[in-house]
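Visitor: model this:
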Amino acid sequence: MPANQKSISKKVNKQKVESKKELSEEDQFNEFRETLKSTVGKSKFFKKHPPRSLPFFDSTDLKIGQLLGVGGFCDVSEITALHFKLEKSISDKHVNDEEYNDDKRDTVIEADDSQKVELGLEEGILKTTSLQDCSEDDDEDYNMHLSESFDGHDQYSEINDVKKYMSETCMRRNDSRYAIKCLKENLTEKERRYGVLDLAIEAKFLASIIHPNIIKMRGTASGESIRKDFFLVLDKLYHTLDRHIVIWSEIFLTNSSFCGCFGGDKTALNKLMLDRMTVAYDLSSAFLYLHQQGLIYRDIKLENIGFDVRGDVKLFDFGLCKELKKEDKMKDGLYKMTAQTGSLRYMSPEVAKGEHYDQRADVYSFGILLWEILSLKKAFETFAVSDFKQVFNKGYRPPVSGSIPIYTRTLVKECWSDDLNSRPDFSRIANLLRGEMKDLSDSTEITNRTSHMLNRSRTSGHIHRKNLNKAHK
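Guide: Model prediction:
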């Protein structure tokens, strides 16, 4: 990314950090611990969705491979080996972790996959996979490890079975399945403090969030999360959406000049549009889920969206995710939250100008993202930081191509409107995108997407439970 397009630094609790510059690192971390403890204790979201029981790992348990990606505060690297060690007690791992309430330590969610994917889907809107061929063997092989919940007779025995399975299947056809996310080594002291809280917040949300288009956290470092060597164990993603747009662009150029004449390969171009609409729809489903849980993501951008081994799109990096709380709501009905949060290219005018805002800031960002997916370009690519005054103060937006389906063209413009009241919610966005997909294909995978995903989830859960039962015998 060019220097004039660098993302604005993450602002998580920036005001609190800057107002306490005189604090030592340990004092600052103690404040963060209290912040996390208070956040969970007063949270409607975490009360409704207590954290799943996941394995814990020591750094010595993991063999780290090549670097996969670099973020603002963290590096993500592949895990090439995972050494299995018996998990004796979950609670003992957190005996000194004040952010865990006593009544939450032994919580187990007892619900199967089919129940979970129905969360927030009252209008039949549900993520499904990208339109990519996958054999049933691939589906079963990849999904049977680590269920979403532990419904066996012994929680710790179940977790040990999962750790053992992860250890034995860490590599899949000479390719790693998992990745580690940890703080960069070359951060400044100030950046490190931001990063510690950022990663701890992400761990909190990923332990409770369940959606097929949101990355799965498979485990974390042992002990408390407010520390410099904390890490997450995640599913490995293969490339981000910005790279996928390059691939789509190459396909478009190849097929739009088919034999240099005849107007291109219309079948291939139609499939390309369908693929892009599918990704956009899947992402809208993920944001609909988050918003229905009372959360705001605040960091929508190409670089925070990736693709897994199956080609399914996944949203990741939840360091800026925040729950909307009553005490932050102002008289205008909006919320007082940190200004200039996220990346400049996708930032809504109200966030950039330090005004109150709500979940519709995510809708604006999604509008920019949707334009990029459909235009196969980066928005405001040549803009310097000072040029964004045209966006925030004068309403400038990139031109919307006439080649984009008409209803989606209108949707893009509604999403990035300066007027918050003109922006649609994600329920409407997802319904419109799903309608565009139906116009592009009569595939039963699209027409019956909800049934397709539910059946796939049930199959996945059944296979995993069958695997664990074998391990007990």
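
Visitor: Please make it C-alpha for all contacts and neighbour counts, starting now.
Guide: OK.

Visitor: wait, isn't residue 143 in contact with residue 460?
Guide: Yes. The criterion here is CA atoms under 8 Å, and residue 143 meets it with residue 460 at 5.7 Å.

Visitor: if you count what's nearby, which of the two comes out ahead?
Guide: residue 460 (22 against 17; other CA atoms under 10 Å).

Visitor: got a list of what the more buried one touches?
Guide: By CA atoms under 8 Å, 6 or more residues apart in numbering, the contact set of residue 460 is 139-140, 143-144.

Visitor: go on, residue 407?
Guide: With CA under 8 Å, 6+ apart, residue 407 has these contacts: 432, 436.

Visitor: what's the helix or strand for it?
Guide: Using DSSP states H and E, residue 407 sits within helix 406-415.

Visitor: Relative to the whole chain's centre, how far out is that helix?
Guide: 24 Å (CA atoms, centre = their mean, to the nearest Å).

Visitor: And stretch 331-341, by the same measure?
Guide: The answer for stretch 331-341 is 22 Å, by CA atoms, centre = their mean.

Visitor: buried set for that stretch?
Guide: 334-341 (16 or more other CA atoms under 10 Å).

Visitor: Looking at the residues you listed, which is nearest residue 221?
Guide: residue 341 (27.5 Å; CA to CA).

Visitor: where does residue 469 fall, helix, sheet strand or coil?
Guide: helix (DSSP: H, G, I helix; E, B strand; the rest coil).

Visitor: Residue 306 reaches residue 314, doesn't it?
Guide: Yes. With contact defined as CA under 8 Å, residue 306 counts as touching residue 314 (5.2 Å).

Visitor: What's the local residue count around residue 15?
Guide: For residue 15, using other CA under 10 Å, the count is 11.

Visitor: So for the helix or strand it falls within, what gets flagged as buried?
Guide: Under the criterion of DSSP H and E, residue 15 resides in helix 14-18. Applying a neighbour-count criterion of 16+ other CA under 10 Å, one finds residue 17 buried in helix 14-18.

Visitor: now the other sequence, so there's something to compare against:
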Amino acid sequence: MAQMKRRSSSIFKRSMTNMASVEETELSTTLAGQGGARRRKSIAANFPTDADLEQNNTENNTGNNDSNLAELALEHLEDGSLFCLEHEPRAIPYFEQKELNLGRFLGEGEFGTVYEVFGLGNDTGNGAQESNHGPLPEAPASNGQVEPNQGGQSNSMESFGDFDEQNDDEEELKRFMMMHPNRGGKPRYAAKHIKKRLEGHMREDAIIDLACEAAFLSRILHPNIVRLRGTVGTPGSPKFTLILDRLDQTLTNKIADWKDEFKRRTKNFFRKDKLGLASLFHERLLAAYDIARALRHLHSLNLLFRDLKPDNCGFDFRGDARLFDFGLCKELKEQDLVQKDPDAYRASGLTGSRRYMSPEVAKCLPYGFAADVYSFGILFWQIFALKTPFDEFTASKHTARVVLGGKRPPSIQNMLGPRSKTLHKLMESCWAEDPSKRPSFEGVCSAICAELEMLDNGAGPLDRSNMLLAESRHSRHFLLVQ
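Guide: A predicted model of the protein is given here:
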């Protein structure tokens, strides 16, 4: 009991006193472009009190303590939560570990590891299932990214269920997943669980992240947000695993592809492929629109994503952008609101990835929805510049020049086509120093949609949700009539 109490106190002290050293270690790694590493900079806001830990700790048993920690974190998440009160968890199929047959390693982050799901059910065989029990294989040069689908986009069907459909029959959903684990010969699902080699505060952070991620995703349905399809084990248990839609590639991979394509289409200065460049521009603008739509939906639920970056955006088999990795997602609750400011909440600072982190988060000031808008502005620039923002900055230089000095990425109006001034003005408004000057995602989506309409001669994505829904329903019908 005393050991558990000391561990809680040590986490709080580390989060409050190590900010300076973090800047020159972890943050310099992120700024060097390795991308996937991120740590919850302050666990204090979401960590149970010492009294809670004493009351719930029964034996000095790691498994029990992990389960207690996850349970208490979920209780804290639900305490005073309008989101949880108004949104009941969907029916999520539960699988035994023996029913989960893991395939290839796909990628890893600081806390989690992702594998493709080779099969589901009692007759999955014994191909790769041992990888869920033994030591995790190394991840050569993965940098936390999802492995690209080398076969390109599949013309096969979407996973069962429309994004807004409430199907409360877990057995029906489970049967479908067991019958259709593949799409076009490739696994349609991925499994995410915490790394087995984590210890101490890193393990505790991972347990809290995965438990909270499951709690959020079980209540969220949107075509541009990865969908939770099933679980294995209970939060905090060694077997706890999330079964998610498998994405073909991350935005990091996609930006590299776009950059190669841009070079090919502009290599002849006097004979540029204008039609191809226009198509490439449209594709990137649509991806940015889909990401903004996902964030608009989260904000409508009073949820702040807090870790927007290319490694946390992916593309499904249709090429539609999806937001994933909700370990740092946080509900902005009324009791955390700072007086006299409608968008300033008490929340842990230095949370997320420094390159995309808003100045107020980096300074450990109260912050709100505008923090995600800042991150989007930096990401929006990267999508069109096809460059990593602040690529050569050290952490200390980033602090001095960006966080304190107000420096932002350079102008790329020459990369933004005929509407360059409008789009660049949108970027600049998103990364404004004053959070109150940044637009909402409702405004961001409206602005991008207007640009897409002009490019499409008035036939822009005014009803993109219904379009994606219609595609999903067609996919479902196709499968069910086979």
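
Visitor: So after superposing, what's the score?
Guide: Aligned and superposed, the two chains score 0.80 in TM-score terms (TM-score structural alignment, normalised by the length of the first structure); 409 aligned residues with a CA RMSD of 2.8 Å.

Visitor: Distance to residue 345 of the first structure for the contacts of residue 460 of the first structure - can I get that in a markdown table?
Guide: Below are those laid out as a markdown table (distance: CA to CA, whole Å):
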| residue | distance to residue 345 of the first structure |
| --- | --- |
| 139 | 36 |
| 140 | 39 |
| 143 | 35 |
| 144 | 39 |
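
Visitor: ok, these vs residue 271 of the first structure, which is closest?
Guide: When the contacts of residue 460 of the first structure are compared against residue 271 of the first structure (criterion: CA to CA), the nearest one is residue 139, at 22.7 Å.

Visitor: residue contacts, the alignment partner in the second structure of residue 300 of the first structure?
Guide: Mapped onto the second structure by TM-score structural alignment, residue 300 of the first structure lines up with residue 308. Listed by CA under 8 Å, 6+ apart, the contact set of residue 308 of the second structure reads 352-353, 356, 372, 375-376, 379.

Visitor: which one of those is nearest residue 275 of the second structure?
Guide: residue 379 (24.9 Å).

Visitor: ok, the closest one to residue 231 of the second structure distance?
Guide: As judged by CA to CA, to the nearest Å, residue 379 of the second structure and residue 231 of the second structure stand 31 Å apart.

Visitor: do the same with residue 211 of the second structure
Guide: As judged by CA to CA, residue 211 of the second structure and residue 231 of the second structure stand 11 Å apart.

Visitor: next one: residue 89 of the second structure
Guide: Residue 89 of the second structure is 13 Å from residue 231 of the second structure, by CA to CA.

Visitor: More neighbours: these two, which one.
Guide: The neighbour comparison of residue 89 of the second structure against residue 231 (other CA under 10 Å) goes to residue 231, with 23 against 15.

Visitor: which residue in the first structure lines up with that one?
Guide: Residue 231 of the second structure maps onto residue 220 in the first structure, by TM-score structural alignment.

Visitor: Its match - that's part of a helix, no?
Guide: No. Residue 220 of the first structure is assigned strand when assessed by three-state DSSP, not a helix.

Visitor: Now for the nearest residue to it once chain neighbours are set aside: which residues touch it?
Guide: For residue 220 of the first structure, ignoring the flanking residues on the chain, the nearest one in space by CA to CA, 6 or more residues apart in numbering is residue 232 at 4.4 Å. With contact set as CA under 8 Å, 6+ apart, residue 232 of the first structure has these partners: 180-182, 203, 217-221.

Visitor: Tell me the counterpart of residue 232 of the first structure in the second structure.
Guide: Match for residue 232 of the first structure (TM-score structural alignment): residue 242.

Visitor: Is its match part of a helix or strand, or is it coil?
Guide: strand.

Visitor: can you check residue 401 of the first structure too?
Guide: Taking three-state DSSP, the label given to residue 401 of the first structure is coil.

Visitor: And it? What does it align with in the second structure?
Guide: Aligned partner of residue 401 of the first structure by TM-score structural alignment: residue 412.

Visitor: and the nearest residue to its match once chain neighbours are set aside, how many residues sit next to it?
Guide: Distances taken as CA to CA, 6+ apart place residue 385 nearest to residue 412 of the second structure, at 6.4 Å, with adjacent residues excluded. By the criterion of other CA under 10 Å, residue 385 of the second structure has 20 neighbours.

Visitor: Quick check: the counterpart of residue 51 of the first structure in the second structure vs residue 219 of the second structure, distance?
Guide: In the second structure, the residue matched to residue 51 of the first structure (TM-score structural alignment) is residue 89. Distance of residue 89 of the second structure to residue 219 of the second structure, computed by CA to CA: 5 Å.

Visitor: Show the contacting residues for residue 380 of the second structure.
Guide: So, once contact is read as CA under 8 Å, 6+ apart, residue 380 of the second structure ends up touching 288, 427.

Visitor: Give the helix, strand or coil label for it.
Guide: Going by three-state DSSP: residue 380 of the second structure is helix.

Visitor: Map it across to the first structure for me.
Guide: Per TM-score structural alignment, residue 380 of the second structure is aligned with residue 370.

Visitor: Run through the helices of the stretch 151-300 of the second structure in chain order.
Guide: Secondary structure of the stretch 151-300 of the second structure (DSSP state H, counting those that start in this stretch): helices at 170-179, 200-217, 251-266, 274-300.

Visitor: Which positions within the last one qualify as buried?
Guide: The neighbour-count criterion (16+ other CA under 10 Å) identifies 277, 280-282, 284-299 as the buried residues of helix 274-300 of the second structure.

Visitor: same question, the third one
Guide: Neighbour counts using 16+ other CA under 10 Å place 251-255, 258-259, 262, 265 of helix 251-266 of the second structure among the buried residues.

Visitor: do the same with stretch 181-198 of the second structure
Guide: By neighbour count on 16+ other CA under 10 Å, the buried set for stretch 181-198 of the second structure is 181-183, 186-196.

Visitor: Number of residues surrounding the counterpart of residue 214 of the second structure in the first structure?
Guide: Under the alignment by TM-score structural alignment, residue 214 of the second structure pairs with residue 203 in the first structure. Counted with other CA under 10 Å, residues neighbouring residue 203 of the first structure total 23.

Visitor: how close does residue 203 of the first structure get to residue 36 of the first structure?
Guide: 11 Å.

Visitor: And residue 349 of the first structure, by the same measure?
Guide: From residue 349 of the first structure to residue 36 of the first structure the distance is 29 Å (CA to CA).

Visitor: Understood, closing this out.
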